[in-house]
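Novice: Only the shape, not the letters, is given here:
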């Protein structure tokens, strides 16, 4: 436990940009280009991530992509991000580092990308300010308006909000801003107190809108690990921080009322070859709850290390859960 407790409990390194470098980029660049330009600071130690969050400030930027292949073909999103970050700095809020999906998550290597996605809620645990950047613009491929309504409907945007909004229940000074053409507003409830935030699987996915060209699988498969981690986080919050668990309790109640909506066992998607049915969360939650009970019965120092009051070590419990689901299903 000594070694594991010191490392960042994530499958992939947290990749951040220095705020000065981000403001000087001129445009959003992909993770690989940022890495080659030596613009990324990669963190794999929990103590260092916590120190950066508390002492220097780390901003999590959330936004809707403005095309299928590039997040910001016309630069509208980047300019809005710069404006939002500059206003945060003008308010005296610590913001020395930036996390933003296109720069911080690998874009070319699908395995590396998936491990980073699995770690999304861990990354969010070590961010001190959340910026929902929603400039009005037009999606370059669909011609549809991008606005606050479309942003809130996007599955990936919901996942980012859920990852941050369920972390750090005991932390002081964690902030959230909605950033529109009118400026930025500090409105935690407007961003996170929305039942749709929990409905990530029911959100809009670009892959589904495109009917999964070139045989690409549905992105809904990519969210399974991180959503199970967030579910564990909610359980751990109620257990370990009951004085701050009102919202976690409310979200768990919603899940109990309609578990198949928020954690659908299966989904179907359309592609060039027709309709395909795939497994998502089938059998996972009962196993996860059983594992959580075992974790609760263990001595406190032997429990899963949970940054943000509740992220499981995905590399440990997901393979165990998958194996146990298979055993349970074959015994029926």
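Specialist: Done, it's in. Just so it is clear, the model here is predicted, and its values are computed rather than measured.
Novice: hey, let's count contacts and neighbours off CA atoms from now on
Specialist: Noted.
Novice: Now do the SS call for residue 127.
Specialist: Assigned with DSSP: H, G, I helix; E, B strand; the rest coil, residue 127 falls in the coil class.
Novice: what's it in contact with, if anything?
Specialist: 53, 57-60, 164, 174 (Cα atoms under 8 Å, 6 or more residues apart in numbering).
Novice: can you give me the strands in the chain?
Specialist: In the chain, the strands defined using DSSP state E lie at 14-18, 40-43, 58-62, 97-100, 129-133, 137-138, 145-146, 175-180, 183-186, 266-271, 274-279.
Novice: Would you tell me which of the ones you listed gets closest to residue 237?
Specialist: strand 175-180 (19.0 Å; Cα to Cα).
Novice: Could you list every helix and strand that the closest one packs against?
Specialist: For strand 175-180, the packing partners by 3 or more Cα pairs under 8 Å, 6 or more residues apart in numbering; DSSP states H and E come out as helix 76-90, strand 129-133, strand 183-186, helix 188-192.
Novice: Give me the angle between it and strand 129-133.
Specialist: Angle between the axes of strand 175-180 and strand 129-133 is 10 degrees (criterion: axes from the mean of the first three to the mean of the last three Cα atoms, to 10 degrees).
Novice: Below is an additional structure, to be compared with the one above:
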């Protein structure tokens, strides 16, 4: 029994009603300098803050002026973000397209497929009010005092909170003089980019826009569609920056928790309160233990204290989001609380009754599913020892581990009897899930334990190029002898999978050209190379061409790989490869694979 259980309102609910407004825990220490959309579109080079300021091109943004856009991006060199204006030109082209004002920015395919309540962003939203762009090289002092620059950097969460839109500018850019290739994968690995993304996803509007080129622009509406990783485990050019961001990240979380309480979103509060262990992983800082004084009834009972701080009462009762206490304890990976809940008769195999749009989870998630996805290995071992079921939801638990690239979780589940090649109702296995999300470490474990045949590997290669597999996953599968010229046969999918893609293909024919619908329309007979170009994974396309992928094959719509490239921006190395010269593709593929790629033998 939870403490205070006889009251009509929990102490947490009373506390939430006492909050008049969101506390200002993310202060703005430096003015929010921006450029107007007109100035941005006239640029022919990326100039530093001081030059723009001297010319009068910078504007200190305030809400009554219009809408602000935060641009997150990678620097193409150590001393300049975009020396050849490659990346900024793509931003300009994408903005021009958005400002046409007709149609919508499509949801990413995962969000469209699993989150029924998610909506695309009407392009009209980009023209109703004037746009102001925050971009670090323009907006943060570059040559002035280090204190001013530090204040601007520490104000980034406050800037993001004031922005109506968040753009992740992630084109595939070849940087030959730096001997690197920048991609969405490298953007997601950067510690500073992870902080910017976390600040957006923990703000009032968690969705953001991924820009890979002017025609590949999509709304990322759920964490599952572009799996997020902790800021503390990101890559930092200066390692000391990792700990500098610890307090910043904690402030972002505290602000999110206060906001959830103030607006009465108790399920949202419970999610983020218990996910602190994930958000702060790799940072030397303690999470918030709670907003309430300890429970008076049983201060030494971890379960009662857990229920008290989460505003929960009964062990097996779901809240308004359809989640039970065991599910929230699983988010935190708290073995002590999990053990206590099971001792008090919580159902180890209880499932969530509703989907969770913000996290991208379908309904019927178990506590084991959640611990596998969030890499809580001790909690996984405990739940497995308590005979948690490996199946039963929409996806086997192994698939959640595969999506999260949780290699240790895959090992634990396979040792407990998990089947690596078991398919979900749509015909996708854990191997395919790992490939789809670029989970190379999980893929390795699944290959070791599952011993897939050539068809499994070829389909995994197709899935990798269909979404976010990246060059490393593509090369691993090629090394394992996946067929680079595999052509997708939709007739091999189970009935539910065929029905889904047939429905989306029909929507495309009727003019609803979302990313998912377009992919479904062209899928039958498509090759990995076609899919890599369609999904703007140009470094993966280069890897396929370097491996000898054929250029003359056609899908069921009579399209070749060149047809998929027509009408969209593609880098020069890929243009050359599609014209039959693979030399530049081989060079770029080598650069894309250089970081962390290890040849595997089986």
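Specialist: Great, that's in hand. The structure presented is a predicted model; accordingly, all values stated were derived computationally and were not measured.
Novice: ok so, going back, can you list which of the contacts of residue 127 of structure 1 carry over to structure 2?
Specialist: Counting by both residues aligned by TM-score structural alignment, their matches' Cα atoms under 8 Å, the members of the contacts of residue 127 of structure 1 that carry over to structure 2 are 57-60.
Novice: for the residues you listed, which one is nearest residue 328 of structure 1?
Specialist: Looking across those and measuring by Cα to Cα, the closest to residue 328 of structure 1 is residue 60, at 39.0 Å.
Novice: What's the match for the closest one in structure 2?
Specialist: Matched across to structure 2, residue 60 of structure 1 falls on residue 70, judged by TM-score structural alignment.
Novice: looking at structure 1, where would I find the counterpart of stretch 255-262 of structure 2?
Specialist: Residue span in structure 1 matched to stretch 255-262 of structure 2, by TM-score structural alignment: 233-240.
Novice: For that stretch, list every residue counted as buried.
Specialist: Residues of stretch 233-240 of structure 1 classed as buried under the neighbour-count rule (16 or more other Cα atoms under 10 Å) are 233-238.
Novice: In those residues, find the pair that's most separated.
Specialist: Comparing all pairs in these by Cα to Cα, the longest separation belongs to 233 and 238, at 8.8 Å.
Novice: Mind listing the shared neighbours of the two?
Specialist: Applying Cα under 8 Å, 6+ apart, one finds that no residue jointly contacts residue 233 of structure 1 and residue 238.
Novice: What about whichever residue in structure 2 pairs up with residue 73 of structure 1, how many residues nearby?
Specialist: Counting by TM-score structural alignment, residue 73 of structure 1 corresponds to residue 83 in structure 2. Number of residues near residue 83 of structure 2 (other Cα atoms under 10 Å) recorded here: 15.
Novice: If we only consider the kept ones among the contacts of residue 127 of structure 1, which is nearest to residue 46 of structure 1?
Specialist: For these, the nearest to residue 46 of structure 1 is residue 58 (13.9 Å; Cα to Cα).
Novice: show me the contacts for the closest one.
Specialist: 52, 94-99, 126-129 are the contacts of residue 58 of structure 1 under Cα under 8 Å, 6+ apart.
Novice: Of those residues, which are reproduced in structure 2?
Specialist: The contacts of residue 58 of structure 1 retained in structure 2, by both residues aligned by TM-score structural alignment, their matches' Cα under 8 Å: 96-99, 126-129.
Novice: and for the helix or strand hosting residue 540 of structure 2, what span of structure 1 is it aligned with?
Specialist: Residue 540 of structure 2 belongs to helix 538-546 when assigned by DSSP states H and E. Mapped onto structure 1 using TM-score structural alignment, helix 538-546 of structure 2 spans no residues at all.
Novice: Could you report the distance from the nearest residue to residue 84 of structure 2 once chain neighbours are set aside to residue 335 of structure 2?
Specialist: Excluding the flanking residues, the one nearest residue 84 of structure 2 by Cα to Cα, 6 or more residues apart in numbering is residue 45, at 7.6 Å. For residue 45 of structure 2, the distance to residue 335 of structure 2 equals 54 Å [Cα to Cα, to the nearest Å].
Novice: And residue 318 of structure 1, how close does it get to residue 132 of structure 1?
Specialist: Taken as Cα to Cα, the span from residue 318 of structure 1 to residue 132 of structure 1 is 30 Å.
Novice: Which of these two has more residues huddled nearby?
Specialist: Set residue 318 of structure 1 next to residue 132 and count neighbours by other Cα under 10 Å: residue 132 wins out with 26 against 18.
Novice: Tell me which residue of structure 2 lines up with the more buried one.
Specialist: Residue 132 of structure 1 maps onto residue 168 in structure 2, by TM-score structural alignment.
Novice: what's the answer for residue 276 of structure 1, then?
Specialist: Checking TM-score structural alignment: residue 276 of structure 1 goes with nothing.
Novice: dump the residue contacts of the counterpart of residue 17 of structure 1 in structure 2.
Specialist: Counting by TM-score structural alignment, residue 17 of structure 1 lines up with residue 35 in structure 2. Counting by Cα under 8 Å, 6+ apart, residue 35 of structure 2 touches 57-59, 132-134, 138.
Novice: Kindly report the same for residue 10 of structure 1.
Specialist: 118-119, 122-123, 313-315.
Novice: Then residue 115 of structure 1?
Specialist: 11-12.
Novice: Let me see the ranges of the helices in the stretch 201-350 of structure 2.
Specialist: 240-262, 266-274, 276-279, 302-310, 325-332, 335-343 (DSSP state H, counting those that start in this stretch).
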